[in-house]
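>>> Okay, structure incoming, though there's no sequence with it:
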């Protein structure tokens, strides 16, 4: 992912008001390892149910305001719809985004399961387990990781594209 500035992120929101975008608490952008991010995701420290995702769509950043579903009762294991990691299934949460444009103003939303701390970029880069890769060569294992990275970028991009789509 290309390094982004605060202004680029705030102006890239497709489903947030100017006020919501301005009030978003951004992470420390200088401390991020942009080369190892396939999308940028973070929770708002000041508003625990608010989270944000920025993904590149057609080479441009698209930012989305998400709401985390309140956790009630026993936590269940789930697979993240973006990284599809089968090892880290304990911290997956339902996130809902208001659609952009008139549809969002009418209350239309779209939801998905995403890693609760947005660690998908780390998950797709882990070495494949023996169950996933069997006796694959090192080259084949690297290909598995590369395919995971491409899949994550495609699924995250598809989600933000769907949020941004105006009907």
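That came through, no problem. Predicted model only: the values in this text are computed from it and were never measured.
>>> all contacts plus neighbour counts: C-alpha atoms, from now on.
Will do.
>>> Pull the distance from the helix or strand encompassing residue 151 to the chain's centre.
In the assignment (DSSP states H and E), residue 151 maps to helix 138-164. Its chain's C-alpha centre and that of helix 138-164 lie 11 Å apart, by Cα atoms, centre = their mean, to the nearest Å.
>>> now do stretch 154-167
11 Å.
>>> picking up where we left off before, buried residues in the helix holding residue 151?
Buried residues in helix 138-164, counted by 16 or more other Cα atoms under 10 Å: 141-142, 144-145, 148-149, 151-154, 156-157, 159-161, 163-164.
>>> take the one below as the second:
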């Protein structure tokens, strides 16, 4: 798999499929896009610092960018057990994995339909896979798959999620 190419803010904002152009124009983007570790990213994910329940994910899909606005579901009280991210299969204690929902694109989204998945709460899946970001001991299970195979599995899981959002 090839690393993600750097994205200009204009292209990032234009990529969102499940929000209006006005919403995309107003959403918080990472302060310094040029400083992102592009060579280690399979997708760009970030949280809105002013609204922690909001998150955003942008990925290359074929020859285009697909951006998705996400909302974190309310955390369950007393949740101390480990949970696994559906994209990268990293396990996290407590709130390290969150149910993220995305309004579906197009008319389905306008009718209030959404899809959800359990994702790393910080959306740093790519960095966990590559060992660039650590989870407390036991977070990344030892696998017999190569890193390339793990990346391929993660991008396939992401593509399946994005297909549900876009209705593809």
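That came in fine, so what should we check first? From a predicted model like this one, the values you see are computed outputs, not experimental measurements.
>>> So the counterpart of residue 12 of structure 2 in structure 1: helix, strand or coil?
Using TM-score structural alignment, the partner of residue 12 of structure 2 in structure 1 is residue 9. On the three-state scheme (DSSP: H, G, I helix; E, B strand; the rest coil), residue 9 of structure 1 is labelled helix.
>>> Could you look up the SS state of the nearest residue to residue 9 of structure 1 once chain neighbours are set aside?
Closest residue in space to residue 9 of structure 1, ignoring its immediate chain neighbours: residue 63 at 6.6 Å, by Cα to Cα, 6 or more residues apart in numbering. Classification of residue 63 of structure 1 using three-state DSSP returns strand.
>>> my read: residue 63 of structure 1 touches residue 57, true?
No - counting by Cα atoms under 8 Å, residue 57 is not a contact partner of residue 63 of structure 1; they are 10.0 Å apart.
>>> picking up where we left off before, and the residue nearest to residue 9 of structure 1? What does it align with in structure 2?
Checking TM-score structural alignment: residue 63 of structure 1 goes with residue 67.
>>> Can you report how many residues lie near that match?
Other residues near residue 67 of structure 2 number 26, with proximity taken as other Cα atoms under 10 Å.
>>> Identify the residues contacting it.
Counting by Cα atoms under 8 Å, 6 or more residues apart in numbering, residue 67 of structure 2 makes contact with 12, 13, 15, 16, 17, 18, 56, 57, 58, 59.
>>> which of those are buried?
12, 13, 15, 16, 17, 18, 56, 57, 58, 59.
>>> how many other residues sit next to the counterpart of residue 80 of structure 1 in structure 2?
Matched to structure 2 by TM-score structural alignment, residue 80 of structure 1 sits across from residue 85. For residue 85 of structure 2, the number of neighbouring residues by other Cα under 10 Å comes to 21.
>>> hang on, residue 85 of structure 2 packs against residue 116?
No - with contact defined as Cα under 8 Å, residue 85 of structure 2 does not reach residue 116; the gap is 12.0 Å.
>>> Give me the aligned partner of residue 26 of structure 2 over in structure 1.
Counting by TM-score structural alignment, residue 26 of structure 2 corresponds to residue 23 in structure 1.
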